Structure formats: C-alpha cells, structure tokens
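Engineer: let's see this in three dimensions:
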Amino acid sequence: MRRSGGENMGLKGKIVSIDDNKLNLMLIESMLESMNLEIRSFTDPSHALDYIKISHPDLIFTDYMMPEMDGIALIKRVRETEPDVPIVMITAVDDDDSIKLSALNAGASDFLYKPLKLYEFQVRVKNLLSLRKNQLLLKDRAALLQREVETATLKIRMREFETLTIIGRASEYKDTETGNHIKRVAHYSKALSEHIGMDSEFTDALFFSAPLHDIGKLGIPDSILLKPGKLDEQEFSVMKEHTTIGYKILADSEGKYLKFGADIALSHHERWDGRGYPNRLSGDNIPICGRIVAVSDVFDALLSKRPYKQKWEYDDARRFIQENGGIMFDPQLVDAFDKLKEVFLDIMHSYDDADK
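Structural biologist: You can find the predicted model right below:
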C-alpha cells in the first residue's frame, strides 16, 4: 500500500488495484503518487475480494486477463457486496468488443486502455472519485431524509393515537373508575395481534383503533351506564346498543383508523359460540379485530372496578379467559393469551390506574 502526500481538489479516497502483473500495479501506484489517495494493490483477485468486503473502497481498477479469475468474474463478485462503487476495467485497445460488453453487463463503470497515459488516467480518477463523493452525499441525504420522514410519521401517528384515545375516553367520561382501560386494551390487543402473526399494518391499525371500541356508550343513558348492580333484561337490551351506535358514529368516516374502529365497535361483543351481540356471529365469521379486542376488553374489565362490580383478582380473571376459549373467545387467541402472561403483566403495571 502506498499513501501520497499533498492535496488535490480536496479529493481523498481508497483505491484498490488488481492485476497479476506487479509492474502494472507499480505503474498505477506511481501515476497516483501526487493525488493524496490510499492505494492497495493485489496480484490475487481472491485476496482483493476479501479486502474489498471489509474496506469498502471508493474506486477499483482491475485487469481483464488474470489466471485465477478474470476481470469480468471479479466485477460480478464485487457487485454482490458493493453495488455502487466505480469499477474500471483496464484492457488492450484491440480487445474484442464482446469483452467490453460483458464487462458492462457485469457492472463495470468505465474502461481504460493500455498503455495508460498519465494525464488521462489522473483526470479519469478525479472524475470517478467526484462521482463517488456525490453518490455518497446523495445516499447520506436520502438516509437523513428517510430518518426525518420516519420521525415525522411516528409523531403524526402518536398524535393520532392520542386523539383517538381522547375520543375513546369520551365514552368513559361518566365512569371515572375505568381510567387507563382503553390504553391497556390497545396494548393487549397489539401484543395478541403480533403473537398470532398478523402483519404490521393490521397490528398498527388495531392498536390505534382499539380505544374506540366503546365509543357507542356515549349514546347510552346514564341511568343504565352507571347503574350499580345487575341490569334487568330491558336495560341490558339498551346497553347492547352501544355496539351499533359506535358503528354508526364511525362507519362513514374517511379515516383508516376510524373505519377500523367501526368494525371493532360493532364486533367486540360477538362470541365464538354465536351467542354474542349484536349480530350473533360465530367463529371465523367474527372479524379478527373484534375477536382480539374481545379478549383484551373482557380481561381488563374483570380487573377493573365498575359501578356494577368489584375488581376481580388477577388469577381469577386469567382463569375466566382460559375457561372460555372456544365458548366466548377464539381458541387461538386464548392460547396466545396464555403465552403472553408476562407481556400482559408488564402492560397492566405500566398503565396501573393506581399510579395515574
């Protein structure tokens, strides 16, 4: 390896030169002597490939005719790990055009012809390194822009979640003891969705929309919603209407999460055995979003104090979910619920009403 001194247009870079003829390598080194570049020369293409993988050079020169691996094969190998670095093949002027075409197809950026001419060679190097610099700058800017977009998108999504949570809490405004119920339901639902292999788009929509599951309670009279003790048959019929009320509130929206919330509002009280409401759907006919929120909602409701009930013990609430797999709840989700015990405990403690 040879380092030269001095500055030349501010250009700095690492160059790899590959040729089975040491005299040719020495010629290239001498021609780059004044350009403040780091040059690493190889007579063995395999050793050059190993170096390229770890050093990520800014420019590569390769001869065509080499006994172990020709220049075209080398270029193909380099392109597997370095898709953008400029690669210059050095060939004889009278080489077959098919060789040059093959080199271009393999990923060669340019050609130089033997015998090399000092001035032309140095100008080509300057131009190719300038191209490389601009290439890397564009990559850096693109990566920075991508990070900025991702950050802005995350902020928008979190603001949207906050807005949806506030809308969801409107349904609980008259029942202050439910506290962080809707936040826990959103996080429980997300954990269940991820565990059963739903894609990220679905899981995100579920997370942002789950807080709207009881929005229809806004249309239920206080005398029923806040009644201490068990509802009679007529009162329960009115209470069940919160599912269809919620659907009607949300269904005509253009927003993705509000539409998703409409499906959740309508279906989260359906039961696996078909004895739920409002439409007595059963099994897989119940939207998966409603099935997931059903498990999360019931589990958290059991652990929350309400006007009509006391708070259940944790183990009793878990047992209720487990015993109702295939009855109230999707058995697959009950199995996921069993395996996510620690995750649910973390969520429960993170959004404990006593700590808020």
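Engineer: going by C-alpha atoms from here, please, whenever you check contacts or count neighbours.
Structural biologist: Will do.
Engineer: helix or strand right after the host helix or strand of Tyr257?
Structural biologist: Using DSSP states H and E, Tyr257 maps to helix 256-267. Using DSSP H and E, the next helix or strand after helix 256-267 towards the C-terminus is helix 288-302.
Engineer: that following helix packs against which elements?
Structural biologist: In this structure, helix 288-302 makes packing contacts with helix 181-195, helix 256-267, helix 314-323, helix 331-339, judged by 3 or more C-alpha pairs under 8 Å, 6 or more residues apart in numbering; DSSP states H and E.
Engineer: single out the most deeply packed of those.
Structural biologist: helix 256-267 (a mean of 25; mean count of other C-alpha atoms under 10 Å).
Engineer: got the contact list for that one?
Structural biologist: 205-206, 208-216, 243-244, 246-253, 277-278, 286-287, 289-291, 293 (C-alpha atoms under 8 Å, 6 or more residues apart in numbering).
Engineer: so what does the host helix or strand of Glu148 touch, helix or strand wise?
Structural biologist: If you go by DSSP H and E, Glu148 is part of helix 118-170. Packing contacts for helix 118-170, counted by 3+ C-alpha pairs under 8 Å, 6+ apart, involve helix 22-31, strand 59-63, helix 181-195, helix 200-209.
Engineer: could I get the helices and strands packed on helix 288-302 in TSV, plus columns for distance to Ala73?
Structural biologist: Listed next are the helices and strands packed on helix 288-302 as TSV, based on distance: least, C-alpha to C-alpha, whole Å:
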stretch	distance to Ala73
helix 181-195	44
helix 256-267	50
helix 314-323	61
helix 331-339	51
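Engineer: can you tell which of those helices is closest to Arg141?
Structural biologist: When the helices and strands packed on helix 288-302 are compared by C-alpha to C-alpha, helix 256-267 sits nearest Arg141, at 31.1 Å.
Engineer: about what we covered before: adding distance to Pro331, write the helices and strands packed on helix 118-170 out as CSV.
Structural biologist: Shown next, in CSV, are those (distance: least, C-alpha to C-alpha, whole Å):
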stretch, distance to Pro331
helix 22-31, 70
strand 59-63, 59
helix 181-195, 12
helix 200-209, 19
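Engineer: out of these, the one nearest Leu144 is which?
Structural biologist: Comparing those under C-alpha to C-alpha, the one sitting nearest is helix 200-209, at 23.5 Å.
Engineer: helix or strand next in line after the closest one, which one?
Structural biologist: Where DSSP H and E defines the elements, the next helix or strand beyond helix 200-209 is helix 222-225.
Engineer: mind checking how far that next one is from the chain centre?
Structural biologist: Relative to its chain's centre, helix 222-225 lies at 43 Å (C-alpha atoms, centre = their mean, to the nearest Å).
Engineer: hang on, the earlier thing: would you show me how to pick out the buried ones of the contacts of helix 256-267 in PyMOL?
Structural biologist: The buried residues among those can be selected in PyMOL (16 or more other C-alpha atoms under 10 Å) with this line:
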select buried, resi 205+206+208+209+210+211+212+213+214+215+216+243+244+246+247+249+250+251+277+278+286+287+289+290+291+293
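Engineer: next up, for comparison:
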Amino acid sequence: MSPLIPKQSILVVDDTPENIDLLSEVLCDDYRIRVATSGEKALKIVYSDDPPDLILLDIMMPGLSGLEICRRLKTNPDRRRIPIIFVTAMSSTEDERIGLETGAVDYITKPISPPIVKARVRTHLALYDQSRELERMVRQRTHELMTTRQQIIRRLGRAAEFKDNETGNHVLRMSHYARLIAEQYGLGLEATSILFNTAPMHDIGKIGIPDSILLKPGKLNAEEWKIMYQHPIMGAEIIGKHENDLLETARIIALTHHEKWDGSGYPQGLKGECIPLEGRIVAIADVFDALVSERPYKKPVPLDEALAYMESQAGIHFDPALMQAFKAALPEILRIREIYADENGSLTDLEFHIAEIYDNRDSPVGYPEVLKHTGDCN
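Structural biologist: Below is the predicted model of the structure:
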C-alpha cells in the first residue's frame, strides 16, 4: 500500500488476549489494528472521532456481549454503517442466524482460518468503501439539486418584487429576519435553513395580480381588494404541491403568511396554531420590514413606533411566543437591516452577503395609517 494512502482501520474486540494477538498478526501487514478487551472499551473507540472502518467482534464476553454491542451500533445513525463481522466459537446454524439478524455482515467461527479472515475482511471493506462513495455522490448530487432549487426560489421571489413597487432588498431582509426568529424559537438547523431559503417566495402570487390593481395610484375598492386577497392562493398554485421539503415549505409560506393569530387574516381565516409555523414566522418578518422601510408612497415608521406596533399585535396578528423570539433576535435583526439597507445596493449587488451571514405591505385592515396605501397587501 502506498505510504501516501493511510491504512484502513480494523477494531478487534475479544476478551481473550490470545485471540486478539492471532487476528492482529493475520491482518497487521495490510491494516491498522486497534483492540478492545471489553464491550465498553469497544464502544468508546467506535464513538470516538476516529471510528474504525470494520469491526471483528467476539460474541461471548463478560459485561456487554457482542450481540448487544452490535445492536447498539445498529441503532446509532452515525455508526450503524460500519461493517461488523462476528468472530466466535458459537458455531451452530442458529447462532449464525441470530448474529446476522442482529446486523452483522458476516460470521466467522473459531478456530479461524487466516485466508478466510483476510478474504472476508477485504471483501467487506471494499463493499463499505463503495457504499461510502455512493453516499458521498448522493450527498453531492442532493446538495447540487438543493442549491439549484434555492436559486430558482430566490429568482422567483425577485420576480415578484419586480412586479410590485417594493425595493429589491426586502426579500433578503425579511428572509434573514425569519431565520433569526426561527433560531430564537428553537427551530432545528435543517428546518431553519429551509425556512430561510423559501421565505423569498412569500409573495410570488403577486405575479398573478393585474398591474391595474397592484400598481394603482389610489385606494383599492372592495372588488379590487377581493382580487388582491387572492395572491396567497395564486402563489401556492404557482409553486404547486410537492413532496420535496423545500418547495412544499415555499408553498405553505406563500399561502399562509397573511393569516393572523386571531383568525382575521386571509385567505383561509386560519387561527392560532392552525396557521403553519412557517407562515406565522414569515408574517412577523414581513410586516416588520414593511413598517421600518421606505417606500415610494411612505416614509419609514420610526423604529420605536414600529416596535410598539409589533408588540401591540402579539396575540392579535402575531403568535405571542414567536413575538418573544422576535424580541430576543432584535439586535441581530437590526444588524441585518443595516447590512441590507436599500441605500447599500440592489439585490444583485448584495447576494454575496448570504454566504457571509448564513448560507411589506398588507391589507389596510388593522394596520397603522402609514401602511394604508392602495396596493398595501404584503
């Protein structure tokens, strides 16, 4: 074996030193041998930062038996793929059946035959290498697909912004706000990442709203508001139903980010926890950015007034528990607001910030006077 390629590691577990010595002698020329004389010591090695590539495991040992060690490892997602070969004096067909059903890839009886041990170890290490390479390729391909989907989602979110008259950085700011609220709320890393990458699609349904309504310079009449209220449904239909978590979350956000905690929102009038968590989080992020941002038709609401309004809507528009998370995340939210300030450049100019940090308007009902603008529906 080339000195540049490290030897594969084999853990030999047996309570009899003579058996360890024999197996070590058979394999030491080709592999790095590690040993354990008890189940407890074996588990410490396997759970270390340098786990073995294969385990040769005796069954009959004091304390933890080989079968119990195998069972424990097969229930651990990080270690269950390590191939285990039982090397034991228990030679009946029933013993072999139990060993293989427990999760071992092979079963060698004592006294061992060195050529058989070498051949079985070589075969199962080769299979394990192939399995790991396939997993690596799948992870890489999955990452590529996820990245492509994320880029499509961001671009579609940007398309909705071009359709409306909001500033381009709105989707960036509110996506980061949503991420920070989710983190403070205790949402898991994967779910938070999905939320961050799908929040830009929240208003994709505006693509389906006629310009005569969306960009109308005056107040909307009742019929026009009726059409405007359909943009969450349009957004959900544009995205469509998917089994993929990323796209399904985008659909849920588009459909539910205008629902309100007290049931007075739209389009479904959902109430409380009947509103999906993602929609509740995005609602807070979206409205806050609308309040504190300048628009062609309004000046930004002073921060203290905006925060007072947000607080007043806990239990009315917003989930009270999520509002606590919003307040806890506020220092970081304000930092994001500065980084992605509209005067710093457009969406295209600022996209590089995404990797550095992580890789609105509504119906006039119940909003401060400054938001009661004709197309105020995000």
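Engineer: in the first structure, what residue corresponds to Val138 of the second structure?
Structural biologist: Using TM-score structural alignment as the criterion, Val138 of the second structure maps onto Gln146 of the first structure.
Engineer: count the neighbours of its match for me.
Structural biologist: 12 (other C-alpha atoms under 10 Å).
Engineer: again, but for Pro3 of the second structure
Structural biologist: Applying other C-alpha under 10 Å, we find 6 residues neighbouring Pro3 of the second structure.
Engineer: tell me the secondary structure at it.
Structural biologist: At Pro3 of the second structure the chain is in coil, as set by DSSP: H, G, I helix; E, B strand; the rest coil.
Engineer: if I look at it, how far off is Thr123 of the second structure?
Structural biologist: From Pro3 of the second structure across to Thr123 of the second structure, the span is 22 Å (C-alpha to C-alpha, to the nearest Å).
Engineer: over to Ile213 of the second structure?
Structural biologist: 69 Å.
Engineer: looking at these two, which one has more neighbours?
Structural biologist: Shown here are Ile213 of the second structure and Thr123; by other C-alpha under 10 Å, Ile213 has more neighbours (19 against 12).
Engineer: what sits closest to the more buried one if chain neighbours are left out?
Structural biologist: Using C-alpha to C-alpha, 6 or more residues apart in numbering and skipping the chain neighbours, the partner closest in space to Ile213 of the second structure is Glu224 (6.4 Å).
Engineer: give me the element that neighbour is part of.
Structural biologist: helix 222-228.
Engineer: that helix against the first structure, how far on average?
Structural biologist: Its aligned residues in the first structure lie a mean 4.2 Å from helix 222-228 of the second structure after superposition (mean C-alpha distance after the TM-score superposition for the first structure).
Engineer: now find how far off-centre whichever helix or strand comes after that helix is within its chain.
Structural biologist: Per DSSP H and E, the first helix or strand lying C-terminal to helix 222-228 of the second structure is helix 231-239. Counting by C-alpha atoms, centre = their mean, helix 231-239 of the second structure is centred 23 Å from the centre of its parent chain.
Engineer: tell me the angle of helix 231-239 of the second structure relative to helix 114-163?
Structural biologist: Angle, helix 231-239 of the second structure to helix 114-163, by axes from the mean of the first three to the mean of the last three C-alpha atoms, to 10 degrees: 140 degrees.
Engineer: which elements pack onto helix 231-239 of the second structure?
Structural biologist: Contact analysis of helix 231-239 of the second structure by 3+ C-alpha pairs under 8 Å, 6+ apart lists helix 245-256 as its packing neighbours.
Engineer: now do 10 Å
Structural biologist: helix 114-163, helix 245-256 (3 or more C-alpha pairs under 10 Å, 6 or more residues apart in numbering; DSSP states H and E).
Engineer: could you list the residues in contact with that helix?
Structural biologist: Contact partners of helix 231-239 of the second structure, identified using C-alpha atoms under 10 Å, 6 or more residues apart in numbering, comprise 153, 156, 160, 201-209, 240, 247-259, 266-268, 377-378.
Engineer: among the helices and strands packed on helix 118-170 of the first structure, which is nearest Gln135 of the first structure?
Structural biologist: In terms of C-alpha to C-alpha, the element of those nearest to Gln135 of the first structure is strand 59-63, at 12.3 Å.
Engineer: report the mean deviation for the closest one after fitting onto the second structure.
Structural biologist: Here the mean offset of strand 59-63 of the first structure against the second structure after fitting is 4.9 Å, by mean C-alpha distance after the TM-score superposition for the first structure.
Engineer: helix or strand next in line after that strand, which one?
Structural biologist: With elements assigned by DSSP H and E, the helix or strand that comes after strand 59-63 of the first structure is helix 71-81.
Engineer: buried stuff in that next one?
Structural biologist: The neighbour-count check on helix 71-81 of the first structure (16+ other C-alpha under 10 Å) flags 71-72, 74-76, 78 as buried.
Engineer: that one vs strand 59-63, what angle?
Structural biologist: Using the same axes, to 10 degrees: helix 71-81 of the first structure against strand 59-63 is 150 degrees.
Engineer: not counting helix 71-81 of the first structure itself, show me its contacts.
Structural biologist: So helix 71-81 of the first structure is contacted by 18-19, 45-46, 48-50, 52-54, 56, 60-66, 68, 82-85, 87-91, 99-100, 102-109 (C-alpha under 10 Å, 6+ apart).
Engineer: what about those, which are in helices?
Structural biologist: 45-46, 48-50, 52-54, 99-100, 102-106 (DSSP state H).
Engineer: burial count for the equivalent of Thr203 of the first structure over in the second structure?
Structural biologist: In the second structure, the residue paired with Thr203 of the first structure is Leu195, using TM-score structural alignment. When neighbours are counted by other C-alpha under 10 Å, Leu195 of the second structure registers 26.
Engineer: ok, Leu195 of the second structure to Arg154 of the second structure distance?
Structural biologist: As defined by C-alpha to C-alpha, Leu195 of the second structure lies at a distance of 12 Å from Arg154 of the second structure.
Engineer: Arg34 of the second structure should be in a helix, yeah?
Structural biologist: No: read with three-state DSSP, Arg34 of the second structure is strand and lies in no helix.
Engineer: quick check: it touching Ala42?
Structural biologist: Yes: counting by C-alpha atoms under 10 Å, Arg34 of the second structure does reach Ala42; the two are 9.5 Å apart.
Engineer: what do these two both touch?
Structural biologist: The contact sets of Arg34 of the second structure and Ala42 overlap at 11-13, 55 (C-alpha under 10 Å, 6+ apart).
Engineer: among the residues you listed, which one has the most neighbours?
Structural biologist: Val13 (28 neighbours).
Engineer: tell me the most buried of the helices and strands packed on helix 231-239 of the second structure?
Structural biologist: Greatest burial across those, using mean count of other C-alpha under 10 Å, falls to helix 245-256, with a mean of 24.
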